[in-house]
Structure formats: structure tokens, C-alpha cells
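Trainee: here you go, sequence then predicted model.
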Amino acid sequence: MTTWLDDVFTAPKPIIAMLHLEALPGDPGYDSKAGIRAIVDRAREELEALQTGGVDGIMISNEFSLPYLTKTEPITAISMARIIGELLPELSTPYGVNVLWDGQASIDLALATGAQWVREIFTGVYASDFGLWNTNVGEIARYRQRIGAGDVKMLFNIVPESAAYLAERDLRSIAQSTVFVASPDALCVSGLTAGAPTDTQALRVVKDVAGDTPVFVNTGVRPSNVAEQLSVADGAVMGTFFKEDGKFENRAKVERVQELMSAVKDFRNTL
């Protein structure tokens, strides 16, 4: 089966590495004394580690903007655009963006920076750690078209972190109806939080009903499980394992990236 992944990535079962930006202006954790320059410097260091380690793509997100907003303030995407603009000369892999948890802002940022995809929660209503969380995929799909961002791929996270679907529906029916009504460019299946393992059986359930829509494992990939998970999924989005000691708050280290990508290459040799 040929999909848009074959046009974007040079290897099968691509590994998309998360580039987590430190807290931004307006965020509770923002370091106003160090300023945006410190955020750019750390992002550049981690980008080098990820690309040198051999990942297939990069996704830039405001991961440290905790606690997240479901409708972000303008300063968030504006700051991210400035940071990405400084990194663009060094981006040698395909890249996407994610403004947590704001689908419209993610699409705005992608169009402004030339990103090829976004990942967000585009469907469903949830009870979450961030309050009642609603979406409007029809509105977002029309907005993407209206601003001329129709080529930006939309990766739908259908198992959102720190949230539960309000309706009594199982994962199979959610995935099946999402594909039918919203035509996602990919589906992402997650664990409870960043770095938490994704249930392989959940991946199988989604893959079974996804048809031609690619399915990504979205959290918790590591060398010990990457072969098992890529035997089901069409690719992986990951970040925590790449960081020093595998801790979410630490910086990405090239040695850990190389370790994971070595396991991926071993798996690809079996395809």
C-alpha cells in the first residue's frame, strides 16, 4: 500500500522525533530572564542530536507549555514561529508542528513555517485534566482549506493523553467513524502520558479498521518494543526515550537516538 508517507519519508515505517520546546512566553514556566534565545539554543542542540542520530522526521511542539490550553493565546504560535524560523536553515529532515492543544493554531503555524503536517486532537469531546475539552473537526477542515493549507497533512490523535472520551464508545468504533467522517491523513494511538507505553493491542484494533489511513504509535517506543510496535503501526512518533536517562524533562542525546534507530534498522531489514 502506497501512502503520502512514501512521498515524504525516505524509509519505511518512519520515526518522527519530537523536538520539545521549553516553556514559552505566557507559559507559567517561562524563564523571562533567559528569554527566547535560551529556548532557541536548546532546541538547536536537540535538533542536532536527533538528526545526527538518524531520525526520519522532526515534529516541533510546545511540550513544556504545561498546563496546556485547549485554545492557545496568540503569543504561543508567534513565539514558535520565531523559533522555527531560526532553526529552518538546519532542518534537513521533513518536519511538522504541534501547538498543544489547538488544532487551528497548529495549522496556522504549519502554513507559516512550511511544515508538512500537524498532529492534534481534531475529533471528540473529552473530560480531561485541562477541563471539558471539545473539538470541531468540520470547522478545522474548512479553515485549513480557506487559508490555503490544504497540503498540510493532519495527524489525528484519537487516544488523547490525560483525557477520556465522554461518550460510551470503544476504540474500534471511534477509529472507524473518524476515518469515515473526517478523512484523517493519519491516526495516532497513545498511552496515558508522554513516554507511557502504547498498548500494542490498541494499535491492532485501530489498524484493523483504518483502511488506507496510516497509523502511528504515538508514545512509549523504545528499543525493546519498537519491532513489535512497528510490526503493526506504519510509523512512530516519539520523544522521551531519546532524552538523557529517558526522562521527559531532559535533553535529547545522540547516543540514545542512535540506539533506537539501530533497532529500527534491524527491524526494517526483516521487511
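Mentor: On my side now, so go ahead. Numbers count the residues shown, from 1 in each chain.
Trainee: could you use CA atoms for every contact and neighbour count after this?
Mentor: OK.
Trainee: wait, K207 sits on L230?
Mentor: No - judged on Cα atoms under 8 Å, K207 makes no contact with L230 at a distance of 11.4 Å.
Trainee: got another, please set it beside the one above:
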Amino acid sequence: MVFDFLGDKTKVVIAMAHIGALPGAPLYDADGGVAKLIEGVIADIDNLQAGGVDAIMFGNENDRPYVFTAPPEGVAAMTAVVEAAKPHLRVPFGVNYLWDPVASVAIGATTGASFVREIFTGVFASDMGLWRPDAAGALRLRRQLGRDDMKLLFNINAEFAHSLDERPIALRAKSAVFSSLADAILVSGPLTGEPVDRLNLTSVREAVPSVPVLANTGVTIDNVREILAIADGVVIGTHFKVDGQTWNPVEAKRVKRFMDVVAKLR
């Protein structure tokens, strides 16, 4: 399936540009400040693009523990980082502010992002407490900001959480497309860097033939063949990092090896 925001590319690879902890977060480096955040993310972008990824998604994975409502200082800083990094981009980009869909849409619309990823639907018991995202608020904001062209990628089985919705994942995916206007569906593993359940991925792919389906976590050079035999694309953060560790910087050679494999699969 072709992603209209990525031209004619199929079996797409969206790579994560993990921004360092933002102001207000416990791990924020106040001495380095926003300038250090910009420096780090630009270095990762350069390595990702050198390896040949199709798109880049900015995320605040370092803002542990995560929140459901983005603080003003976090939104401002992430917007500033993305704007500073944009001149270095040669591929389309998206954003994801964990775990606030309205803030993600606001940042994406303001910075000119092509897409936004978030948990938009469902109810979850999570490490952060009871999780009730606001899909209606996010889609209404997208409309109000005149960005109907910005695609919304719905992650339907949240990391660090368990769905309280007892419907099968395939039905939840179909419902998200029907009732909440999802532009794409993402299937995740239980934690960042953990593989998706391939039975879940297959059932979702079959349930929503009209929209792209991506594997959102745990894709590696060892399993990408099997994953892309099912999914239309993948989102990758951890595997592209030095030693395959989530919090390390991106390693260009790892990216290039992976993308060489993907090129043969297309």
C-alpha cells in the first residue's frame, strides 16, 4: 500500500529521532539546555538520512515518566527543537508528544509535519495510571488549524499499558478507522523496542485493508522480512541506536545495513 505523504514509496521505514528530555522532565539537562537537545537530534537526523530512511519522526521518549497532558514548557521546547532541525531534513517528518494527542497535533500542525503518531483511542491501565486519550479533541484541532492534510497514525495497543477494552485488536482497529477516522493503524509490542505479536499484526492487516498498517516497535534486521510480509511499513527507534540500546545515539552503519535489506524486499 502506498503512503500518500511519502510519494510512491511502499514498505516504508519511519525512523525515530528521539529528542533528549525536555524542560520540566526529570532527566532534562538544564546545563546543556535546548541547544544541546537540538545538537543531539540533528546528529541523529544526519545519520538516519545517510542510511536512507524514508521519513523521520520526532519523539520525546526521554521524558520519563510520561504524562497524559503535555506541559507548556515541553510543547514549546519540542516545537523549538523541530523547527531548528527542519533545515537539515531531506525527508518528510512527523511528530509524537508522549502521550498527548492534542499536543502532538498542535506541534505537528505548527511545524509543518506530514504526520502525527499517538494513542488516540481506547482506555488503558498503564504505568502512568488510567489512560483515556482524546481522539475527538485532536481531530477537531487538526481541522481548526487547517491541517487536514496531516495524517494521523493511530497506535492502538499502547506500550507500558494494557487495554481495558475487551474487543479483539482487529475489531478495535476497524472501529478506529470507522469511528475516529484513522489514517493509518500501528501495532506495538508491550514496551519500547519489544516486537509486535505477529498474530495481532496479521489480524489488524486483514481487518483494515483500506489504510496502511505498520509495526510500531521491535523491528530489527533479523525480523524485518517477516514483518514486511504482513505490514505496509515499520517505525524504528531502538534498532538504529548504538548497540541496539534505546537511549544511545543513532549509528549510521546500522541504519544502512537495515535499509539495504529493505531495498531488496521492495
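Mentor: All right, it came through fine. Values in this document were obtained by computation on a predicted structure and should not be read as measured data.
Trainee: and the helices in the stretch 151-271 of the first structure, which stretches?
Mentor: Assigned by DSSP state H, counting those that start in this stretch, the stretch 151-271 of the first structure shows helices spanning 171-182, 200-210, 226-230, 254-268.
Trainee: make a markdown table from the ones you listed and add mean neighbour count and distance to A194 of the first structure to it.
Mentor: Listed next are the helices of the stretch 151-271 of the first structure as a markdown table, based on neighbours: other Cα atoms under 10 Å; distance: least, Cα to Cα, whole Å:
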| stretch | mean neighbour count | distance to A194 of the first structure |
| --- | --- | --- |
| helix 171-182 | 16 | 19 |
| helix 200-210 | 18 | 16 |
| helix 226-230 | 20 | 16 |
| helix 254-268 | 17 | 17 |
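Trainee: A43 of the first structure: which of the ones you listed is closest?
Mentor: helix 254-268 (13.6 Å; Cα to Cα).
Trainee: what would the helices of the stretch 151-271 of the first structure look like in CSV with distance to Y165 of the first structure?
Mentor: Below are these laid out as CSV (distance: least, Cα to Cα, whole Å):
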stretch, distance to Y165 of the first structure
helix 171-182, 9
helix 200-210, 15
helix 226-230, 24
helix 254-268, 32
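Trainee: next, the contact list for the equivalent of V242 of the second structure over in the first structure, please.
Mentor: In the first structure, the residue equivalent to V242 of the second structure is E244, according to TM-score structural alignment. E244 of the first structure sits next to 250-253, 256 when contact means Cα atoms under 8 Å, 6 or more residues apart in numbering.
Trainee: next, count neighbours for the equivalent of K86 of the second structure over in the first structure.
Mentor: The alignment partner of K86 of the second structure in the first structure, by TM-score structural alignment, is L88. Other residues within reach of L88 of the first structure, judged by other Cα atoms under 10 Å, total 12.
Trainee: P195 of the second structure -> the first structure?
Mentor: Using TM-score structural alignment, the equivalent of P195 of the second structure in the first structure is P197.
Trainee: what's the closest non-adjacent residue to its match?
Mentor: G220 (3.8 Å; Cα to Cα, 6 or more residues apart in numbering).
Trainee: tell me the buried residues in stretch 88-107 of the second structure?
Mentor: Within stretch 88-107 of the second structure, the residues that count as buried by 16 or more other Cα atoms under 10 Å are 92-107.
Trainee: how about the counterpart of D63 of the second structure in the first structure: what's its closest non-neighbour residue?
Mentor: Under the alignment (TM-score structural alignment), D63 of the second structure maps onto S65 of the first structure. Closest residue in space to S65 of the first structure, ignoring its immediate chain neighbours: A23 at 4.9 Å, by Cα to Cα, 6+ apart.
Trainee: what's the match for the one you found in the second structure?
Mentor: So A23 of the first structure corresponds to A21, using TM-score structural alignment.
Trainee: can you pull the contacts of whatever residue of the first structure lines up with A231 of the second structure?
Mentor: Counting by TM-score structural alignment, A231 of the second structure lines up with A233 in the first structure. Contact analysis of A233 of the first structure by Cα under 8 Å, 6+ apart lists 13, 203-204, 207, 214-217.
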